[in-house]
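Participant: Whatever this is, show me its structure:
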Amino acid sequence: MSHRKKLPEDAEGYTTDQPWNLRSKGHAEGFFMSACQLREQQHLLDVTVTLGPSNYEAHGIILAAVSSVFRQRLEYGEQDVLELDGVTAAPGWEAILNFAYTGQLEVMPETAEELLDAAEALGVPRVAAICKAVLLETEAEDRLSPSDEKWETLRSLEELYKESVGCDLVLKAEGDTYRVHRLALACGCEFFHAMFTSGMKESRQMDTPLCTRFTSADLGLVISFAYSGVVAGGWDDLFDAAQAALQYQVSGILELCLDVFQHKLCPESSLDVLSFARAYSLHKLENTASDYILRNFVRVSATPKFLDLPVNQLVDFLSSDALYVLNELEAFQGAIRWLDADRNGRMDCAEKVMRCIRFPLMSTRELKQVRVVDIMAPTGRLYGLLIESLCSLPPGPSKLEQLPCRVRYPEKVIVISGGDCLSKNMATRNPSEDIWYSHRFVNGIGLVKLIEWRHLGVLPEGPRFRHAVAVKDNVMYILGGKHYYGSRDAMNSVFKFDPFCGSWERLADMMSFRSYFAAVFQDGLLYALGGSSRDTYCLDSAECYDPRTNTWRSCEPLPSAVCGHAACVLDGSIYISGGSDGSCRCLMALIQYRPGAPAIQRTSMIEERAGHAMEALDGCLYVAGGLRWRDGHGGYADQLACEVYSPGQDMWSAFTPLPQAHVIAASVVLQGELYILGGYSHNTYRDTHLIHCYNPAYDRWVSVGTLPQAYADLRACILEVPPSLRKKQLPPSNVTMLELPEDPSTASVDHNFSDVLQ
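Facilitator: Got it, this is the predicted structure:
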């Protein structure tokens, strides 16, 4: 299979045309927990079993879902007491009764024969199969868990419903009739649970008309979900399902729908989700949808739904500091598209909309594009608004706070640590001990973009570079690296930092000294993979740390020795890409590392690379930057090519190359975008302080600002920091003043507007 095949253009992969088939993972568990509670409370019981001196009351359809004997009784409508004396012993019957409600079955070799007799007498094939496996000492490895057994029982219940076996209630809505089981609806829907356990007449009568409460579609949805835990349909169906869930108190349906609305937004659906959230006061969902729209404004503004926005909502978006646009012209173009959808009807509010556009943030070139739009002609009132806006910019160098900047304050922050940089006289390199966090992102005049960095602390053992960083439960772990440039300066110390406590804790040292390596968390364990050691250029060893015991142990080695590689976790698997081998050649390999099993070689990358970045984003692996081997000339060269890996297809595809070299840079994913921070260029041997951000939806790299200093060999991660650290303070010197650029191709508007606007 060709690894160059193009991936879908929409990297998010979600559209409003996509059908959904959602299953609530906890539905079976909740269903049978409710059934157990109803049995304990003696609600809706319809079966009595006698065995010896004991009487057992239960729900007939629960027993019929596991036992052919009880199913046959339902089919023939037998309502009398079932006597099991002489049929089975009490322990066997009680084990089957418990299995029907909980999915649990404890079978010991000494009790297996007795349980098998009970299972065969009552026609319970799943219990019989388990008992036979125990007796033959061949208990299958694929034996179902209690949770899976409950799903099997629920599927049998659904078959009883579809075949109208044992139904004890007829529901009617809008002329449609549904024959159902009271117990199933009581266990699968809070509305019916309350109805059937409150003593209302509906809990007893066979025929219940509900036309005044349910539509036929809503009733069909609730019944189907009660038996299956599944909601199916397109986006419009999900909105209908969520509304029904809110009206009829079906928390399982609501959780499924809200999960889709929260995590699988797309430009076409986001405005509908926002309207839905506001209509039902779902504040968390409202914030999620609003944030999505602001971050994806250009794509959202291209949808038909955008043209129907009320003017006040449009004004809220355009005036928000959190609006994410490459330049202010994109905000202006969105406003024009909305006005053009109904010129005659919307011109009265055109001035209100245009006052939201921050014209002083535009470059000269962008202002000329504004000028050619007909409604901005000099004879109109909008032209006067444009001049007024431009005149609001104070002359000369301006403080950042005086500019109409767009400022984003992401909930979580980028944290950078360590690295090394050139001294001020450029004569030596100095390792860093500083830790910084990104407080806010600023879109300034023209194309100028800035990040306000704030100091978070210093590394506990002093300077460190070529180290590894991993995060678990919002705690940052820093491992290994080097503290200077000697051949034996690799470190094995490990620390963790809790940003909310502001505290460091030294952990057990790694078994090996490591630098230029990768570390990831997987299944609660921290893995350190490969790298360079004090006396070895490349290692194939791996080790893992258990936070519960504060101990390290050796793990399966890598297929070959490697350093300068990248690693991350995607869908529960550890992937390792590229790196340098023992002969200092850059690699193309992609390895799926499996603790406890041999590694799997996946399709190789399109390009060789080492000292690169790899991050998981939208279900894929994104790889960028690093070094490559210079063919025909020897030595290394900058690797600008970027590529993305789809695990489902085991296939790589190229995407937009980096605009500048980032070798041994840091990388993170924040708000659905890939950030590459710092590093150096091997071609020029210059460090870079630039930060480039890649948005998969637009397939473009954007320079979003700079580091506090030009660093290479640094590391980055995403953390949430205490609110006290996000409070307003004087910005650092690197973002206090903003000089207007002089290059006419990128310059902001100057204060002689006549040349620009005529």
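
Participant: okay, CA-based contacts and neighbour counts for the rest of this
Facilitator: Will do.

Participant: In space, not sequence, find me the middle residue of the chain.
Facilitator: residue 263 (6.7 Å; C-alpha atoms, centre = their mean).

Participant: Now show me the structure for the sequence below, then we'll compare the two:
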Amino acid sequence: MREATHDPTAPLATGLSPAELRLLLSFAYTGAVAGPWSTVLEAAETSLRYQAWGLLTLCLDVFTHGLTPDTGLDVLAFAVAYGLAQVSRVAEDYILATFPSVVATPAFLDLPAHLLIRLLRSDGLNVLHELEALEAASRWLTANRDGQEDVAKEVLSSVRFALMSTWELKKVSSVTAGVADPKVIRELIVASLAPMAQLPCRVRSLQEVLVVCGGEKLTSNLAARKPSRHLWFAHRYLSTVGLVKKVEWRALGHFPDGPRFRHAIAVVGNILYILGGKHYYGVHDTLASVYRYQPLDNSWERLASMTCGRSYFPAVALGDFIYALGGSSGELYCTDTVECYDLTNDTWRRCQPLPMALCGHAACALDGALYVSGGCDEASQCQASLLRYVPGAPAKLLAPMNGPRAGHIMEEAGGQLYVAGGLCQRAGQMGYKDQLAFEVYSPKLDIWVLLSPLPRAHVVGGAAVVGGELLVLGGYSHDTYQDTHLIHAYQPAARRWITRGTLPHAYTDLQACVLTVPPALHRALFP
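Facilitator: Predicted coordinates:
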């Protein structure tokens, strides 16, 4: 009570500042931390200083589950400073995976030199080509030129010049102009290319990799198609001259019961679930079977089958369940039925149906709900609708997309929903055309915003979010009836599309996901 008459900006007798006391009292009464990101960091520091473990647990949960390119570096610096090893590992893995987006943030320029060097020297650094690592180092050195001459060589020596193509090496001098002595750069390049330096120069590879599953592809006989039973993973991205990069693909496994396309997949805890689809092209060839794949030991397990065969449908994991929504079922062009798989009990049960029968729609989970976009109805009309489906409650119609689409993809990234690809009806004409429009949905505002259109058609292609980028791959063009083997990546920070590389084959009706694969597969060619 005595301190109530003192200067409110002066520290209290206990050593607590008024701001710190306000944070602790607010948490004691609400059990939450309210305010901007800086407040969360301040709360974490206060909780460590005064051993407020409940507040610290809350802050660490925000750190590890709410990472973004803008906040990841702050979390890493905080965790390293206070010796929080687990938080440090999570933050570092996130930064390595989303490095192109992290580099574009203002916080990157404030990164301590020792942490920048640690990131650049990591085998898990996610860069399209090694020149990106050099560009990041040069950007940081330009912003930290004063007093950083002593560390410039150490920072630049962390770049793996031996992994650069001839085209990249020719650009080194222009990228490093003004940040380092050209003589030093030449010495680093020569040292990295020396015969004795080749062994230590390891290829960068992410722990989590892009995996493509099944689909169908053209054969040498252009009138025939061949369904695939293979799983491939992207081991590394190769630097080449030109706009299209190459990807080194390695075999991960194959379906135990033959080829499969127009199927659905879900990933729960690095376990891949394969649901439904078709073995071949007959009306009665729609599958109800479900398999579970463990990539770390390359094992398959047959699970309880769905209550009916489904193809051309999405499956989404939410909580302890996987939901199969609509799709084509045998002789029915599309259905409104929904069923969910209990991961614990290996059983299926019916859920409340969709408001309309759909096939070729897309779905994903966000904030405890399922979102379902587009698709074709029973009259083969493409829809622009977006549904919010909460198990046990009626589905709710949200703001529609800017245009109808089916055979498209939808992925969640950064708390927003991105849709791309597919096809739509021709205006005033019979038939369909490619849908190149690309848009993003904000659940908080219930609005769609159009972004840069897709560079190329991807009808019934696959998609995944890798390293903060949205990858759209495979599929075909309805306008030309040509398959595509291209992988296009949208970079939210730069708001642009780039070509990430190519698939092993030009697949359509495929699925893609992100998995952690055994380290031995990465080391097979590069010990």
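
Participant: picking that back up, matching the residue nearest to the centre of structure 1 against structure 2, which residue comes up?
Facilitator: Using TM-score structural alignment, the equivalent of residue 263 of structure 1 in structure 2 is residue 65.

Participant: Just give me the neighbour total for residue 312 of structure 1.
Facilitator: Residues contacting residue 312 of structure 1 under the criterion other C-alpha atoms under 10 Å number 12.

Participant: now swap in the one 10 residues further on and tell me
Facilitator: Using other C-alpha under 10 Å as the criterion, residue 322 of structure 1 is surrounded by 20 other residues.

Participant: and if you look at the one 5 residues further on?
Facilitator: For residue 327 of structure 1, the number of neighbouring residues by other C-alpha under 10 Å comes to 19.

Participant: Test my guess that it contacts residue 360.
Facilitator: No. Contact criterion C-alpha atoms under 8 Å: residue 327 of structure 1 and residue 360 do not qualify, at 11.3 Å.

Participant: Tell me the spacing between the match of residue 263 of structure 1 and residue 313 of structure 2.
Facilitator: 29 Å (C-alpha to C-alpha, to the nearest Å).

Participant: Also residue 446 of structure 2?
Facilitator: 24 Å.

Participant: what's near enough to touch residue 578 of structure 1?
Facilitator: Residues in contact with residue 578 of structure 1 (C-alpha atoms under 8 Å, 6 or more residues apart in numbering) are 564, 565, 566, 586, 587, 588, 589, 590, 605, 608, 609, 610.

Participant: and those, which are buried?
Facilitator: 564, 565, 566, 586, 587, 588, 589, 590, 605, 608, 609, 610 (16 or more other C-alpha atoms under 10 Å).

Participant: Considering the residues you listed, which is situated nearest to residue 656 of structure 1?
Facilitator: Comparing those against residue 656 of structure 1 with C-alpha to C-alpha places residue 605 closest, at 15.3 Å.

Participant: Could you tell me which residues make contact with the counterpart of the closest one in structure 2?
Facilitator: Here residue 605 of structure 1 is matched to residue 401 in structure 2, going by TM-score structural alignment. Each residue near residue 401 of structure 2 by C-alpha under 8 Å, 6+ apart is listed here: 384, 385, 386, 439, 448.

Participant: do the same with residue 63 of structure 1
Facilitator: 70, 71, 97, 100.

Participant: Adding neighbour count, write these out as a markdown table.
Facilitator: Formatted as a markdown table, the contacts of residue 63 of structure 1 follow (neighbours: other C-alpha atoms under 10 Å):
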| residue | neighbour count |
| --- | --- |
| 70 | 21 |
| 71 | 21 |
| 97 | 19 |
| 100 | 24 |
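
Participant: what's the farthest-apart pair in the residues you listed?
Facilitator: Of all pairs drawn from the contacts of residue 63 of structure 1, the one with the longest distance (C-alpha to C-alpha) is 71 and 97, at 14.1 Å.

Participant: Show me the helices in the stretch 101-250 of structure 2, by range?
Facilitator: 113-120, 130-143, 149-157, 166-175, 182-193 (DSSP state H, counting those that start in this stretch).

Participant: residues near the counterpart of residue 451 of structure 2 in structure 1, how many?
Facilitator: Counting by TM-score structural alignment, residue 451 of structure 2 corresponds to residue 655 in structure 1. Neighbourhood size, residue 655 of structure 1 [other C-alpha under 10 Å]: 18.

Participant: I'd assumed residue 640 was in contact with residue 655 of structure 1.
Facilitator: No. Counting by C-alpha under 8 Å, residue 655 of structure 1 stays clear of residue 640, with 10.7 Å between them.
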